[in-house]
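Q: okay, predicted coordinates and the sequence, questions at the end:
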Amino acid sequence: MSVTELQELVRFLEDRFACAQACTDCARVCALRASLADLDGPEDQQLLRRKGILCAEVCDATCRVLAEQETQSEDSMRAQVEWCRAVCLETAHVFDRSPGSEEGARSCRDCARACSEFLTLLR
């Protein structure tokens, strides 16, 4: 393996880990935010809760996909990370409309950014 190939592999693994870590952080914050939303509250609180739960589940699944290097094709990994990025951005927009959800919105955007950075290595 050449030095350039080794550097590319290291960058790939570092970005993959950063993406998985961002997914884990986002899942934690979204699950917490969703648990604080009122089940019987206004429609926007119910939407916040549903989006938070969905985002946490997608981020968790993405983290698992990123951890299973040998069982995942690059295409399936790309699809999962793209889905995660899209869900995180949608959830950030929902959190933006809810006072007190700034940390959740920030975590979602951080995760979407990490997903985007990782995707550049897959193309």
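A: Okay, I see it.
Q: alpha carbons only for contacts and neighbour counts from here, please
A: Will do.
Q: run the chain-centre distance for the helix or strand that contains Asp110.
A: Element membership for Asp110, per DSSP states H and E: helix 102-122. Relative to its parent chain, helix 102-122 has a centroid offset of 6 Å by Cα atoms, centre = their mean, to the nearest Å.
Q: based on its surroundings, how many neighbours for Val87?
A: Neighbour count for Val87, taken as other Cα atoms under 10 Å: 21.
Q: next: Cys30.
A: Neighbours of Cys30 under the rule other Cα under 10 Å: 33.
Q: go on, Cys63?
A: Counted with other Cα under 10 Å, Cys63 comes out at 23.
Q: verify the contact between it and Ala27 for me.
A: No: Cys63 is beyond contact range of Ala27, at 9.6 Å (criterion: Cα atoms under 8 Å).
Q: still on that earlier bit, packing partners of the helix holding Asp110?
A: helix 3-36, helix 74-96 (3 or more Cα pairs under 8 Å, 6 or more residues apart in numbering; DSSP states H and E).
Q: below is structure B, check it against A:
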Amino acid sequence: MPTAKAPISSATTTKAATISPTLMAPLLAAMSIHALVMNPEYPRSRAQAPLRSGSCARADPGARGRRRKTAGALGNTGRRGFGAHRSGNPRGVTTSTSQQELFQFLEDRFACAQACTECARACALRASLVDPEGTENQELVRRKGIMCAEVCDATCRVLSEQNQVDEEAIRVQLEWCRQVCLESAHVFDQQPGAEDSAAACRACARACGEFLATLR
């Protein structure tokens, strides 16, 4: 009489490895730049932004000291534009532009986004240190800090969009961020202990102005 065979047990499932959000952007950046360097035929007509998710104010604080990495999704559509719209490249960036010039543009854009991230963090911290029931001047500092943090965070996210934002929208956002940062820096100058926040605002305003100049 045949004996019943024991049922074959199902394979033990293991939990898939996960990658933290703070490591995802540098990983994608490295993969994209490696593909561009190793493949000379990779299209170079459009310079796209680094891929990031969530709030830009949550960016890795240690990223400033590293080599600036940007994830560029580059495509040759024959039309001007970020994605399917208009070009986000500076004047002179074409299909014949050298890789060095293209990398410089991507790094400038990333530097602007990084300055916005640091300014948003500094302003949010400054606003949190102000007593909500304080003087009128303290209330002004608190409101300016909150506003500047929100505008800088929004600007960082605009710079990080891959296809959805056209060049004109980026210009408007950069100019708005630049003005808000300068106004906030002026307010922080009058608040004792807010020197670092004022410096971060001016650095962000300068970065926005410099990157804005490349789009004109």
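A: Right, received. Where do you want to start? Please read all numbers here as calculations on a predicted model, not as lab measurements.
Q: quick one: the helix holding Asp110 of structure 1 to structure 2 mean distance?
A: In the superposition against structure 2, helix 102-122 of structure 1 averages 0.4 Å from its aligned positions (mean Cα distance after the TM-score superposition for structure 1).
Q: residue range for that helix in structure 2?
A: Residues 195-215 of structure 2 are where helix 102-122 of structure 1 lands when matched by TM-score structural alignment.
Q: stretch 52-65 of structure 1 too?
A: On structure 2, the counterpart of stretch 52-65 of structure 1 by TM-score structural alignment is residues 145-158.
Q: what about Gln7 of structure 1, how many residues nearby?
A: Using other Cα under 10 Å, the number of residues around Gln7 of structure 1 comes to 12.
Q: what of Arg216 of structure 2?
A: A count of neighbours around Arg216 of structure 2, defined by other Cα under 10 Å, yields 11.
Q: next one: it relative to Val165 of structure 2, how far apart?
A: Separation of Arg216 of structure 2 from Val165 of structure 2 (Cα to Cα, to the nearest Å): 16 Å.
Q: before we move on, what about Ala194 of structure 2?
A: According to Cα to Cα, Ala194 of structure 2 stands 34 Å off from Val165 of structure 2.
Q: more crowded one of the two?
A: Relative neighbour count places Val165 above the other of Ala194 of structure 2 and Val165, with 20 against 17, counting by other Cα under 10 Å.
Q: list the buried residues for the host helix or strand of Ala29 of structure 2?
A: Element membership of Ala29 of structure 2 [criterion: DSSP H and E] is helix 21-38. For helix 21-38 of structure 2, a neighbour-count test (16 or more other Cα atoms under 10 Å) marks 25-26, 28-29, 32-33, 36 as buried.
Q: find me the equivalent region of it in structure 1.
A: By TM-score structural alignment, helix 21-38 of structure 2 lines up with nothing in structure 1.
Q: which helices and strands does that helix pack with?
A: Contacts defined by 3+ Cα pairs under 8 Å, 6+ apart place helix 21-38 of structure 2 against no helix or strand at all.
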